[in-house]
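Trainee: pasting the sequence and the predicted model now:
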Amino acid sequence: MIKNNSNLSLIVATDQENGIGKNNQLLWHLPNDLKFFKKTTSGHSIIMGRKTFDSIGKPLPNRRNIIISRKKDLKIEGVEVYNNLESAVKACADDEEPFIIGGGEIYRESLPFVKHIYITKVHHHFNADTFFPKIEALKWEVIFKEDHQKDDKHAFDYSFMILKRL
């Protein structure tokens, strides 16, 4: 069983309707969001579903890459594979802040156990087919928020936020 007092965090980018992807791809390209993701997760374990790994295409550098897959014999060079969330999280016991990075099913399963949510909120509606679960606002406190306007490299307004479980 995953402990509720674990040091597990989650990082996600969503649109206004909690959309996170379509056809196993991101819905937007925001260079500053990619930098935020890299800065936040570098040096930590990142836990993801196999489809999320497939969409990334390779292990991310300077991170311990962990995939959750039901395939018992899945082997991918440069990553560790576990068959369930609990064993993946247990493998990260020495990491001060392991991160769940997607996708939708892994987010839903891990949400009850995370201490922090790092979220990039893209202020636009996209035609998504995968969604981040709704969170109960009364259970979370916004401890950081930084708003950004669209510019020549960013087609949409967006905000970085960090939520802490109350």
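Mentor: Now that the structure is in, tell me what you want to look at. In this text, all values refer to a predicted model and were calculated from it rather than measured experimentally. Numbering: from 1, shown residues only.
Trainee: please count neighbours and contacts with C-alpha atoms only from this point.
Mentor: Fine.
Trainee: which is the succeeding secondary structure element to the host helix or strand of residue 118?
Mentor: Taking DSSP states H and E as the criterion, residue 118 maps to strand 116-122. The first helix or strand that comes after strand 116-122 along the chain, using DSSP H and E, is strand 130-131.
Trainee: list the helices and strands that following strand packs on?
Mentor: strand 19-21 (3 or more CA pairs under 8 Å, 6 or more residues apart in numbering; DSSP states H and E).
Trainee: got the buried residues for the strand it packs on?
Mentor: Counting neighbours by 16 or more other CA atoms under 10 Å, one finds that the buried residues in strand 19-21 are 19, 20, 21.
Trainee: also this one, for the comparison:
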Amino acid sequence: MADWEPAFRALLASRGGALRSYAYLLTGDASTAGDLVQEALTRVFSRRRIGGDVNELEAYVRRAMLNQYIDSRRRLRRWNATRHLLVDVPHHDDDRLAVADEVRRALATLSPKQRACVVLRYYEDLPVTEIAGELGCAEGTVKRHLADARAKLATQLGVTEESTP
């Protein structure tokens, strides 16, 4: 067994679901999210230079996924040859599915940086300072992305100041 295999197995066993969820929130597509996780794991474990600590490995893989997601969105926008496809969720009477679908569609309209900021802020619950560090930009830039994203999402989702708790 290679020296990296126990760390790899431990990471997937304990945090595999969380990595897939994180990737899904970034991409909005289950298939693309799976590809993102697989590619990030391949990159991390093919040239890994950190120890076998699961928390360090998870942070390293999440950073690789975030960088890869942003890079791929830049390429898609630049080339404009393909379109981002959303999972078409069947419409049920369950309001939660309808709201989740509406939120996914609204998230898909954000720029890659805006979407990354929203996921890191509201899913990962990171403060602005840490988001700036993760994305390699100024705190003011993160605040601007969050403000723009909130305004765009509020418009698309029909949220008004009176309706927010």
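Mentor: Here it is on my side, so go on. Just so we're clear, the structure is a prediction, and the values are computed from it rather than from any experiment.
Trainee: kindly provide the TM-score of these chains.
Mentor: Once superposed, chain against chain, the TM-score is 0.26 (TM-score structural alignment, normalised by the length of the second structure); 76 aligned residues with a CA RMSD of 5.3 Å.
Trainee: which one among the buried residues of strand 19-21 of the first structure gets closest to residue 117 of the first structure?
Mentor: residue 20 (14.5 Å; CA to CA).
Trainee: ok, now how distant is the closest one from residue 80 of the first structure?
Mentor: 24 Å (CA to CA, to the nearest Å).
Trainee: do the same with residue 121 of the first structure
Mentor: 30 Å.
Trainee: after the longest helix along the first structure, which helix or strand is next?
Mentor: Counting by DSSP state H, the longest helix found in the first structure is helix 31-41. On the C-terminal side of helix 31-41 of the first structure, the nearest following helix or strand under DSSP H and E is strand 45-49.
Trainee: mind giving me the packing neighbours of that following strand?
Mentor: Counting contacts by 3+ CA pairs under 8 Å, 6+ apart, strand 45-49 of the first structure packs against strand 64-68, strand 99-102, helix 104-110.
Trainee: residues touching the longest one, excluding its own?
Mentor: Counting by CA atoms under 8 Å, 6 or more residues apart in numbering, the neighbours of helix 104-110 of the first structure from elsewhere in the structure are 10, 20, 48, 49, 85, 100, 101, 130, 131, 132, 133.
Trainee: what ranges does the second structure have for its helices?
Mentor: For the second structure, applying DSSP H gives helices covering 5-27, 30-46, 54-79, 95-108, 112-118, 128-135, 139-157.
Trainee: any chance of these in CSV, plus mean neighbour count?
Mentor: Converted to CSV, the helices of the second structure look like this (neighbours: other CA atoms under 10 Å):
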stretch, mean neighbour count
helix 5-27, 17
helix 30-46, 17
helix 54-79, 16
helix 95-108, 15
helix 112-118, 23
helix 128-135, 17
helix 139-157, 16
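Trainee: so what touches stretch 13-26 of the second structure?
Mentor: Contacts of stretch 13-26 of the second structure (CA under 8 Å, 6+ apart): 30, 32-34, 36-37, 58, 62, 65-66, 69, 115-116, 119.
Trainee: which one of the residues you listed is nearest residue 6 of the second structure?
Mentor: Using CA to CA, the contacts of stretch 13-26 of the second structure come closest to residue 6 of the second structure at residue 58, 14.1 Å.
Trainee: pretty sure the closest one contacts residue 11?
Mentor: Yes - counting by CA atoms under 8 Å, residue 58 of the second structure touches residue 11, with 7.0 Å between them.
Trainee: picking up where we left off before, which of the helices and strands packed on strand 45-49 of the first structure is buried the deepest?
Mentor: strand 99-102 (a mean of 25; mean count of other CA atoms under 10 Å).
Trainee: helices and strands around it, which ones?
Mentor: strand 9-14, strand 45-49, helix 104-110.
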